[in-house]
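>>> coords below, sequence missing:
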């Protein structure tokens, strides 16, 4: 596909705000930067700001080189499907059909003694908040035909298209939990699929029928499908990988874990419903059931956290063989953004997340504010930065301890400190970054990732001895670290 088509941009939508032209400029600039930053194909962006709707399209839907996406172009939305499933579970709770604390075996036919760990069972809540400890997919190790690498996803799709509900439940018997449900967060399509099957049995309706009754019907979302009908197939974009190859569609057995396809017009309506939170079931899906809202929590398949500017943020994302998507909302601001693209690679998910943040930041903050060193980081990071600018970065450990002692709300989260260190590193402030990574090691001495970041910084400074020592510490904490292994080979020649 010629790159010229990646630079086509169409702007549509209702734009009545005084700053509509400013939003157009921000989105166009950010989106064109995104489109030129990798093997992109097509992109649709939907924004809601105080009830006003903005929709934008770039590139190609992939049907042919001249077919730019439109409001009705259909994309696969992958794991964003899980938020729809969470909405249905919340509805069942509202109707007193289930309780989130119910043992899932209450709704299963047959004996599933294996679905507990040390007598603690998996609950419905665990299925919806990514803490079930179930494997990511069933079967865990499918037997696929030996095919070339570029054909493996096509073979996987053929296999899963024929993988039946009965086979799923047969394989469910073979699962052995290795941790207590609720103990940690881990993506699991198996959990989401199982939740869909349970809801179908409770209501005596198919997943698609449940969606029409409770979500897509009431919200008037005519372009959202489990299976795209023949009359709408021309609207379905083509999904691509990083090499520009057309990818297979999502397998049928993805079900309530990732089967949905939708348009930007429909997803903006869905986004608006999330922002208003007037529906009791919608509001329930946003209430944290695991984690801390200050840093990262999850409700019923919606992630929530406090953004760096103090705003409550809800978000979800998805990726399939050839598509990536992201949705984020800030209910108190009445602002939300949804991004759909028909390309997927190792960087696509992070890239559209960054695109959404860029648009949000440029709409709500001035260039001068965005240029500040601590912009985009938490209040605690900015308090630390102020102290270090006054007293020197070499005193980071003491400064953090003093702030914690004097301010009960001061809290440094591992990931935030790590990101701040890399932020400094990317600005060429290697010595300052080193002190931040040292601080993170002192705060989180049992985290292999803190040592990994410290080792990389020593390596960039030319201190091979310290780099080797820290990479070795990484392997002590995480023997499977590929990054540490490869860097040690390079540094030691062994």
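Noted; the coordinates are in hand. Please read these numbers as outputs of a predicted model, since none were measured by experiment.

>>> going forward, measure contacts and count neighbours with C-alpha atoms only.
Fine.

>>> residue boundaries of the strands in the stretch 151-300 of the chain?
Assignment of strands within the stretch 151-300 of the chain using DSSP state E, counting those that start in this stretch yields the ranges 261-263, 290-292, 296-298.

>>> I'd like those written out as JSON lines, with mean neighbour count and distance to residue 50 added.
Below are the strands of the stretch 151-300 of the chain laid out as JSON lines (neighbours: other C-alpha atoms under 10 Å; distance: least, C-alpha to C-alpha, whole Å):
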{"stretch": "strand 261-263", "mean neighbour count": "24", "distance to residue 50": "21"}
{"stretch": "strand 290-292", "mean neighbour count": "17", "distance to residue 50": "28"}
{"stretch": "strand 296-298", "mean neighbour count": "21", "distance to residue 50": "25"}
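
>>> TSV for those strands, including distance to residue 200?
Putting the strands of the stretch 151-300 of the chain into TSV (distance: least, C-alpha to C-alpha, whole Å) gives the following:
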stretch	distance to residue 200
strand 261-263	20
strand 290-292	25
strand 296-298	24
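
>>> below is an additional structure, to be compared with the one above:
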């Protein structure tokens, strides 16, 4: 898989185009979600966004916003096609569960039961471990996300010569080799190429008339195009200050990893069919599809604090309150299914760097008030208790309140990270003064942590208190000399 970038565009021009398009579209169908998404698009420089919401088995919202094609100022519509990249893996998970229901395979079997040309170290791996990215397999793409060779056979033979990266089950590490193997197994046990199996058994069954496999080499009717603000530097993704066109090529054998192009409405129809027993006959199959794998340490493993687990092709948001399964793809598209709430949200964009998974819960909050960040959703139980008391007392004397809660309950503990998260949530809500008090509380509770002073200083600077900001940036640097940014911020403020 090779991605090339070109055609730089200045972001302010894009913002004007998106704002014009969203305002025009919203006049016809404006609600609070439309306003929320418009703000997100402008903030994140998203050219086009498409949304569908499923509640109680029906599509209750469907809309498109922005610019599908920047070069020609083409406005987005519900017919626009978006690449969903690694969300494709969720369809592969369904395909394998369909084959398991037919008795043609079992995800707990060793993959050597189905394939012969495997290195000895791979033979005992199960499909479930491959799906969950805990196999330890070497990756068939390099750090620049290019395949190891120019051909399918060349890449396959090359990856087989590489050592295992870790003991199976020890870690989570996103890996494409496992999905290439799964594609080979589907080919063998189904008697057809996996792309055709998915087309026949999912796209056609559901009536997904537009959905298809493809890449930038193909002419896609109603294509929403592809843009990026991302680049790879030293093996790490960074966000640039330019929106550019992006190019992606996905060889056919690689399309268990990525490659589906679709609309939010058609994914909504697919989710409804999946939950209604159209695609999988047994509820137990759906439960297994969404059950995150457990590593050797007894914990789930995933991409980050939010998407913290991985099941059968489906990343999971494993938590007590409003758990979800949430395929994410290409840093541009995502869909979250909230099984306990009978709610699903699909957000597709044409910008690599939009990362809609990070605002999916906020959209859910429009349907489930308990999930609104302003109501404390996402905070730890102890911070929620603190927040409740702070609101009652108008955020006066946070340290005294925390000490009182601790006195009444010895198990009450406020972690540094949880308080820091709370402070930044308050900042996101525009509550700078309240956030300042939380960051100050964190310095009181964790006086030897440089990070607490850094966050406190940042907020002080935002409120215009340069003297105190400089003082706390200096303290942050004293406690953590590696925090060069704190030192630089203190110097900048001193000359302003």
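Good, I have the coordinates. The structure presented is a predicted model; accordingly, all values stated were derived computationally and were not measured.

>>> residue 388 of the first structure: which of the strands of the stretch 151-300 of the first structure is closest?
Closest to residue 388 of the first structure of those, according to C-alpha to C-alpha: strand 296-298, at 26.2 Å.

>>> who's in contact with the closest one?
For strand 296-298 of the first structure, the surrounding residues in contact (C-alpha atoms under 8 Å, 6 or more residues apart in numbering) are 129, 286, 287, 288, 289, 290, 291, 303, 304, 305, 306.

>>> for the strands of the stretch 151-300 of the first structure, which one sits closest to residue 378 of the first structure?
Nearest of those to residue 378 of the first structure, taken as C-alpha to C-alpha: strand 296-298 at 12.7 Å.

>>> with the second structure overlaid, how far apart is the next helix or strand after the closest one on average?
Once the chain leaves strand 296-298 of the first structure, the next helix or strand it forms, by DSSP states H and E, is strand 303-306. Here strand 303-306 of the first structure, set against the second structure after superposition, deviates by a mean of 3.7 Å using mean C-alpha distance after the TM-score superposition for the first structure.

>>> list the helices and strands strand 303-306 of the first structure packs on?
If contacts are counted by 3 or more C-alpha pairs under 8 Å, 6 or more residues apart in numbering; DSSP states H and E, strand 303-306 of the first structure sits against strand 296-298, strand 312-319.

>>> give the closest residue to the aligned partner of residue 64 of the second structure in the first structure in space, chain neighbours not counted.
Taking TM-score structural alignment as the alignment basis, one finds that residue 64 of the second structure is matched in the first structure by residue 57. Leaving aside its sequence neighbours, residue 57 of the first structure sits nearest to residue 44 (C-alpha to C-alpha, 6 or more residues apart in numbering; 4.5 Å).

>>> which SS class is the counterpart of the one you found in the second structure?
Counting by TM-score structural alignment, residue 44 of the first structure lines up with residue 50 in the second structure. Three-state call for residue 50 of the second structure (DSSP: H, G, I helix; E, B strand; the rest coil): strand.

>>> returning to that earlier point: and the match of residue 64 of the second structure, how far is that from residue 345 of the first structure?
Distance from residue 57 of the first structure to residue 345 of the first structure, counting by C-alpha to C-alpha, to the nearest Å: 20 Å.

>>> so between those two, which is more surrounded?
Between residue 57 of the first structure and residue 345, counting by other C-alpha atoms under 10 Å, residue 57 is the more crowded of the two (26 against 21).
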